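A.B. asks: Next one to model:
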Amino acid sequence: MKIEQLYTGCLAQGAYYIESAGEVAIIDPLRETQQYVEKAKKNNAKIKYILETHFHADFVSGHVDLANKTNATIVFGPAAQTDYDIHVARDGEELKLGNLTIKVLHTPGHTLESVTYLLKDENGKDHAIFSGDTLFLGDVGRPDLAIKSDLTKEDLAAMLFDSLRNKIMTLADDVIVYPAHGAGSACGKNLSKETVGVLGEQKKTNYALRADMSKAEFVKEVLDGIAPPPQYFAKNAMMNKMGYDTFDTILQTGDTPLSPEDFEALANHESALILDVRRESEYIKGHIPNSIFIGLHGQFAPWVGALITDIKQPILLVVPEGKSAEAVTRLSRVGYDNTLGYLEGGIEAWKNAGKDVETLDSISAIEFADKAKASEINILDVRKPGEYQSMHLENAQHFALDFINQQMNEVDKNKTYYIHCAGGYRSVIAASILKARGFNNLIDVAGGFGAIKKTDLPTTDFICPTTL
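C.D. replies: Modelled structure (predicted):
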């Protein structure tokens, strides 16, 4: 028996490779599927099953592509309906994989078709659960993402309570827990940084698995403080349900080098969004006018999904050298399949062609503190609500990047704004969006709140985020 977790940090997502006696099951594969094909080939094994725990909302699964490449069977839980061929498993159905058995446990709540896959070893002993978004380490899946459902989030939370207690908590404490996500995912509230655990530990420490918890208490606590889902979630879920263009086609089209002249012409002709995925320090020093910054080195795909509202938006890329294929791949993971190409030679080629370049003003936290003490200035704190509530500058306006598209009426183009986040990544994203919409008087605070706290500017008292 071989189990391998294939974890992708940008999405905080875990796919799984299970192998026994020459047969392989892939659980919740990423969009780029060649890695699974090559791994199975290297091990002289054949991919038999593609097991989906549910219709994912935070990324586009590679299940359709992988099935087309391998003739493997896509398996979903009860009630799943798709526009492509699948096996709809019954609750309690057992799938044979080499010398192993995978039992399908219907665990609705996160979504209606959600399942947990219980892996039994060669001797029939319960070995591990692949819990999808039903159970995380430290948390459970959000119950507000059901597609086209007339059920309320309270109804789904109640289902989740029953699923956890009737299907999962009854299992032995030594069963290993392999969840679909870890910390950083928007599919839950309080996910652990750990990505593998044991069920007994979760029974002791996971707030949602308290033995003395009533269903009403569970519903209240699971829903308390849950943020609205990012706008791309429903779109990704529908792509996973209906199917999509092959990843190989997406990559071939998107990974196309373009001269500055062709790049500019295509941007104008296709009304394309220019997405700059370099580091924020490089964007600050020089960027194409009206381009948006979202750096590959951060939580790239989730921020793309949260901020670019049209999933079919034509996109042109400004990338670090050798990173074009990676950028196209990571865009496709969240369903942004309309990349037209990238600027060959990068920003230097653009400059050498005599094209316009803009910069973004950026100052240190010490310089910022001096200006704040010398006169009244406008400060935008673009961190998440929980970060802001935990501690912030006394005179800062909260302007969360997550909701920037809904908050544009809260800022004034005639004012000068000093923008900060926690460390400097999100503030440059926010500044780039504001610049593209005609805000010209913007100053980024390098190092963000982490650096600002070291100055003597007054802040609110610290409140532990877990108590909010």
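
A.B. asks: switch to C-alpha atoms for all contacts and neighbour counts from now on
C.D. replies: Will do.

A.B. asks: The residue lying closest to T70 once chain neighbours are set aside: which element?
C.D. replies: Leaving aside its sequence neighbours, T70 sits nearest to I47 (C-alpha to C-alpha, 6 or more residues apart in numbering; 6.7 Å). Secondary structure from DSSP states H and E places I47 in strand 46-51.

A.B. asks: Quick check: which helices or strands does that strand pack against?
C.D. replies: Helices and strands touching strand 46-51, by 3 or more C-alpha pairs under 8 Å, 6 or more residues apart in numbering; DSSP states H and E, are strand 23-27, helix 34-42, helix 63-70, strand 73-76.

A.B. asks: Would you do the same for the sequence below? I want to compare the two.
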Amino acid sequence: MKVEQIYTGCLAQGAYYISSEGEAAIIDPLRDTKPYLDRLAHDAVQLKYIFETHFHADFVSGHLDLSHDTGAQIVYGPTAKPGFEAIVAEDNQIFKVGKVSIRVIHTPGHTMESSCFLLTDEEGHEHALFSGDTLFLGDVGRPDLAQKAANLTKEELAGLLYDSLYNKILPLADDIVIYPAHGAGSACGKNMMKETVDTLGNQKRVNYAFNQPSREAFIASVIDGLLPPPAYFGGNVAMNKLGYDHFEKVLGRSLEALSPDEFESKAKLFGALILDTRAIEDFASAFIPQSVNIGVDGDFAPWAGAMIIDVQQPILIVADPGREEEVITRLGRVGFDHVLGYLGRGFESWLASGKQIDRVERISAEQFAHTVDLGIDLVIDVRKESEFLSEHVEGADNKPLDYINDWIGKLPRDRHFYLHCAGGYRSMIAASILQARGYRNFTDIIGGFSAIAQTNISKTDFVCQSRVSKK
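C.D. replies: Below is the predicted model:
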């Protein structure tokens, strides 16, 4: 028996590869299926089943492409209603893969079809639980995403999640290995540990969800502090449930190199968003007017999903030469299939054409500390609230980047302000959106709060918060 976790850090997502005696199963695959196909070929095994723990919201799964390419059957838990051929399993139904077995455990709460998969090894020992978004390490799945689909409140879904955990998961043996669908950084939970594998016994000790005095206390704790989900979640659920184009087809039509004239023409004709994925320093020094910067060397896909509201949005790519396919692949993971092409030869071709460029005004943290008047000047901190509460510039205004579409219209246009995040990645996203919306009255602080904290500027006292972002 072979069990492998295939973890993608950008999405904080875990897929799983299981093989035994010439057969294999894959659980919760990403859309770009090459890593799984490569493993199948290397091990000379036949993919028998593709298990889906639920209809995912934060990424587009690779179940359809894998099934198309291998002939494997797709398996969902009870109550699932996929728009394509699949096995909708019964609770406790067992599937054989070589000499191991996988039992479906229906665990509604995160969504109604949510299920865990219990792996029993060749000796008949219950070895591992693939817990999907039902049970994370240190957390559980949020119960607010399926309210409309289930016609239930988040409180009612949280109650179902309690029943699933306490009646079906808690009685399992302590030595069972827990393999969750996500880790720290995912928007599918709020309190996940940085580890990606643990034992059920340890989770019984350290996971707050297993240590609530009552069902009512569990519900209150699980729904407390939930933030609004990213805008792209609904579009991804629909794609996972109803179907989508094969990813090779998406790549084929998206990997079109465009001249500056062609690029400019397509942007105007289709109302395309120009997405510049270069490093923040390169973008700030020169970029195509109206373009939005989300650097590929960061949490690219989640931020693209959070900033681009509609997965149907036409997109044109500016990328460092040679990285265009990577960018398109990572966009496809979160459902953005409408890439119209990319700027051939990168941004240098735009510069060589003599076309108009724009820049972001920036200063160092030291310059900021020497010039800012905290009693008068406006400082916008786009970090998450927990980061802001941990420590911030005295008098700064916290406006998390996640909700820029809610607050951008409230910023003054007749008063200068300073902009920063933790290290510069998020504030450059914000700066690009601000300039695309016509704001010119701000200055970005190089290095963000990490650099500001090294100056003598007045700051609030440090208060420890969990999982403070570094970017």
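
A.B. asks: Let me know the angle separating the strand holding I47 of structure 1 from strand 23-27.
C.D. replies: Counting by axes from the mean of the first three to the mean of the last three C-alpha atoms, to 10 degrees, strand 46-51 of structure 1 lies at 30 degrees to strand 23-27.

A.B. asks: And the helices and strands packed on strand 46-51 of structure 1: which comes nearest A216 of structure 1?
C.D. replies: strand 73-76 (29.4 Å; C-alpha to C-alpha).

A.B. asks: how big's the offset between the helix or strand following the closest one and structure 2?
C.D. replies: Once strand 73-76 of structure 1 ends, the next helix or strand along the chain (criterion: DSSP H and E) is strand 87-88. Strand 87-88 of structure 1, aligned to structure 2 and superposed, deviates on average by 0.3 Å (mean C-alpha distance after the TM-score superposition for structure 1).

A.B. asks: Distance from strand 87-88 of structure 1 to the middle of the chain?
C.D. replies: Taking C-alpha atoms, centre = their mean, to the nearest Å, one finds strand 87-88 of structure 1 lying 27 Å from the centre of the chain it belongs to.

A.B. asks: Equivalent analysis for stretch 107-126 of structure 1, please.
C.D. replies: Offset of stretch 107-126 of structure 1 from its chain centre (C-alpha atoms, centre = their mean): 24 Å.

A.B. asks: and if you look at stretch 424-439 of structure 1?
C.D. replies: Offset of stretch 424-439 of structure 1 from its chain centre (C-alpha atoms, centre = their mean): 20 Å.

A.B. asks: so who does the residue nearest to T70 of structure 1 touch?
C.D. replies: By C-alpha atoms under 8 Å, 6 or more residues apart in numbering, I47 of structure 1 lies in contact with 23-26, 37, 40, 70, 72.

A.B. asks: Run these past structure 2 and keep the common ones.
C.D. replies: Among the contacts of I47 of structure 1, the ones whose aligned partners also touch in structure 2 (both residues aligned by TM-score structural alignment, their matches' C-alpha atoms under 8 Å) are 23-26, 40, 70, 72.

A.B. asks: For PyMOL, write the select line for the buried members of those.
C.D. replies: With 16 or more other C-alpha atoms under 10 Å as the criterion, this PyMOL line picks the buried residues out of the kept ones among the contacts of I47 of structure 1:
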select buried, resi 23+24+25+26+40+72
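
A.B. asks: Serialize the kept ones among the contacts of I47 of structure 1 to TSV and add fields for distance to T309 of structure 1.
C.D. replies: Converted to TSV, the kept ones among the contacts of I47 of structure 1 look like this (distance: C-alpha to C-alpha, whole Å):
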residue	distance to T309 of structure 1
E23	41
V24	37
A25	34
I26	31
A40	37
T70	34
A72	34
